[in-house]
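1. Have a look at this prediction, sequence included:
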Amino acid sequence: MELDQEIKEQENIEENQNIDSVMEPEILEDDSDGVTDDEAQDDSVTSETTDDIESEGTSDIGDDESESVKAIALLQEEIANLHQQLELQKEQTKSVQGQFMRLTADFDNFRRRTAKEKEEQETTIKKKTITELLPVVDNFERARTQIKPANDGEMGIHKSYQGVYKTFVESLKKLGVSAMRPEGELFDPNYQEAMLREPTNEYPEGTVIEQLVRGYLLNDQVLRYAMVKVAAPKDDDENEATATPENGENAEN
């Protein structure tokens, strides 16, 4: 009985060992130093992914550099076009400025010429009008020198027209008219006309002795030439004739 029990126990032990050996997973040996197939596959995928990323990164960098070069080229071309347009605008501006300066100069010349012509026209009209009035002034001056009032009535009339004469002369002065007074000065053909030459030793030759008709100026222009008498040297015969009576008187004394 005991022997049979021991044999059964031995058989149970062997049966259990067989079951354990069947249930244990087979471990395959690999030449990859303990790396499993899954791990190797993961490493392969990772390596491929890294290579793809590096390849894509390199491609992206190349594309970016190409785009940058194109953008720089376009900017440089645009800058060159802008410089060209700027130079063209400068030339156009310079041309317009030149035209403006010429127009301004022409307008200034036209304005000065017009103002000068207007002034000359006004002066011509003024000279003509005043010249027509000068004989009136001459008559007033003759009346003042020739008429001698004999009584109070005549004196009143004399003062009355002399007042008119004074007012008239003041009006002429306001217009720029001035009377010439060449007496005692050397004859100047630019302002005077020599009507008479009087031999005399009292004045140097060519000196204006008397103003026969008064001359007038309108500002700096001659309105009417003065008609004058000019001193001339005496002849030797006249000097001897003048000296003879004196010599005779001295001889008698």
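-> Arrived safely.

2. use CA for all of it now, contacts and neighbours both
-> OK.

3. Could you check how far residue 189 is from residue 108?
-> Distance of residue 189 to residue 108, given as CA to CA, to the nearest Å: 37 Å.

4. Also residue 218?
-> Distance, residue 218 to residue 108, using CA to CA: 28 Å.

5. So between these two, which is more surrounded?
-> residue 218 (19 against 12; other CA atoms under 10 Å).

6. need the contact list for the more buried one.
-> 127, 175, 176, 177, 178 (CA atoms under 8 Å, 6 or more residues apart in numbering).

7. Show the buried residues in those residues.
-> Buried by 16 or more other CA atoms under 10 Å: 127, 177, 178, out of those.

8. With secondary structure and distance to residue 167 as extra columns, can I get those in JSON lines?
-> Listed next are these as JSON lines, based on DSSP: H, G, I helix; E, B strand; the rest coil; distance: CA to CA, whole Å:
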{"residue": "127", "secondary structure": "helix", "distance to residue 167": "19"}
{"residue": "177", "secondary structure": "strand", "distance to residue 167": "14"}
{"residue": "178", "secondary structure": "strand", "distance to residue 167": "14"}
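
9. want to throw the residues you listed into TSV with distance to residue 141?
-> Putting the buried ones among the contacts of residue 218 into TSV (distance: CA to CA, whole Å) gives the following:
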residue	distance to residue 141
127	21
177	16
178	15
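
10. Among the residues you listed, which one lies nearest to residue 145?
-> Nearest to residue 145, judged by CA to CA, of the buried ones among the contacts of residue 218 is residue 178 at 20.0 Å.

11. hold the first one in mind and look at this next one:
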Amino acid sequence: MADEQNQDIPLPDPVVGAETASGDELDARIQVLEEELALAQDKALRMAADLQNVRRRAEQDVEKAHKFALEKFANDLLPVIDSLERGLELSSPDDEAIKAVREGMELTLKLFSDTLKRHQLEAIDPHGAPFNAEHHQAMAMQESTNVEPNSVLKVFQKGYMLNGRLLRPAMVVVSKAPVQAPPSIDEQA
């Protein structure tokens, strides 16, 4: 019985079957084959498009990896530049005892800033500019009649962008309109 199951079953010869099939059956068979061919072509086009999308996404991922590879390293360097800037702010340019040290700090800060710019790391120093929530972090609000409301009055800490992407927001004080005292009520009326 096992031999009977393993025997090859002869398939009909397509040419012989075509002679005996009617024209309607052939037309139906052609229609089915054309539909299968259209589905196979559509599937092949979709697979090619998917492959192209995967390739494009991979290229974009590699480009972003190259572009933002310095992000962590740059974040670690920002406190160093902040310290140099604070040191210059707190030291007096008129003090002869520290004049040489101050000049060295200025040169180091300039060299450091130029190096950051070469690597597309740009400082955000928005003093006097309108507040931008995408690039600034408001630390406080202060009444001011000298500038428009919602303008940056003071910068606590500069922000930085790496290749157009925000690395650190600028920490700022934002102006607001002075509070108007309510009109007094005339008690004699």
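-> Thanks, I have the structure now. As the structure is a prediction and not an experimental result, all values here were calculated from the model.

12. Got a TM-score for the pair?
-> Overlay of the two chains. TM-score (TM-score structural alignment, normalised by the length of structure 2): 0.65; 146 aligned residues with a CA RMSD of 2.9 Å.

13. to the chain's geometric centre, what's the distance from the helix or strand hosting residue 98 of structure 1?
-> Using DSSP states H and E, residue 98 of structure 1 maps to helix 37-146. In terms of CA atoms, centre = their mean, to the nearest Å, the centre of helix 37-146 of structure 1 is found 16 Å from the chain centre.

14. Find the centremost residue of structure 2, please.
-> Centroid-nearest residue in structure 2: residue 165, 5.7 Å away (criterion: CA atoms, centre = their mean).

15. now whichever residue in structure 1 pairs up with residue 138 of structure 2, nearest residue through space, not along the chain?
-> Under the alignment (TM-score structural alignment), residue 138 of structure 2 pairs with residue 194 in structure 1. Of all residues not flanking residue 194 of structure 1 in the chain, residue 228 sits nearest, at 5.1 Å (CA to CA, 6 or more residues apart in numbering).

16. give the contact list for that neighbour.
-> Counted by CA under 8 Å, 6+ apart, residue 228 of structure 1 has contacts 192, 193, 194, 195, 196, 208, 209, 210, 211, 212, 213.

17. That one pairs with which position in structure 2?
-> Aligned partner of residue 228 of structure 1 by TM-score structural alignment: residue 172.

18. How many residues are close by the counterpart of residue 100 of structure 2 in structure 1?
-> Matched across to structure 1, residue 100 of structure 2 falls on residue 156, judged by TM-score structural alignment. By other CA under 10 Å, 12 other residues sit near residue 156 of structure 1.

19. can I assume residue 156 of structure 1 sits in a helix?
-> Yes - counting by DSSP: H, G, I helix; E, B strand; the rest coil, residue 156 of structure 1 is found in a helix.

20. measure it to residue 63 of structure 1 for me?
-> Distance of residue 156 of structure 1 to residue 63 of structure 1, given as CA to CA: 121 Å.

21. Ok, residue 133 of structure 1 next?
-> Distance of residue 133 of structure 1 to residue 63 of structure 1, given as CA to CA: 103 Å.

22. swap in residue 79 of structure 1?
-> Applying CA to CA to residue 79 of structure 1 and residue 63 of structure 1 gives a distance of 24 Å.

23. For residue 134 of structure 2, which non-adjacent residue is closest in space?
-> Nearest to residue 134 of structure 2 is residue 169, by CA to CA, 6+ apart, at 7.8 Å.

24. what about residue 237 of structure 1, which helix or strand?
-> Going by DSSP H and E, residue 237 of structure 1 is part of helix 236-252.

25. actually residue 183 of structure 1, sorry about that
-> Counting by DSSP H and E, no helix or strand carries residue 183 of structure 1.

26. what sits against it?
-> By CA under 8 Å, 6+ apart, the neighbours of residue 183 of structure 1 are 207, 208, 209, 210, 211.

27. and the first one, how many neighbours?
-> Residues near residue 207 of structure 1, counting by other CA under 10 Å, number 21.

28. what residue of structure 2 takes the place of it?
-> Matched by TM-score structural alignment, residue 207 of structure 1 corresponds to residue 151 in structure 2.

29. show me what contacts the closest residue to that match other than its chain neighbours?
-> Spatial nearest neighbour of residue 151 of structure 2, chain neighbours left out: residue 130 (4.2 Å); criterion: CA to CA, 6+ apart. Going by CA under 8 Å, 6+ apart, residue 130 of structure 2 touches 150, 151, 152.
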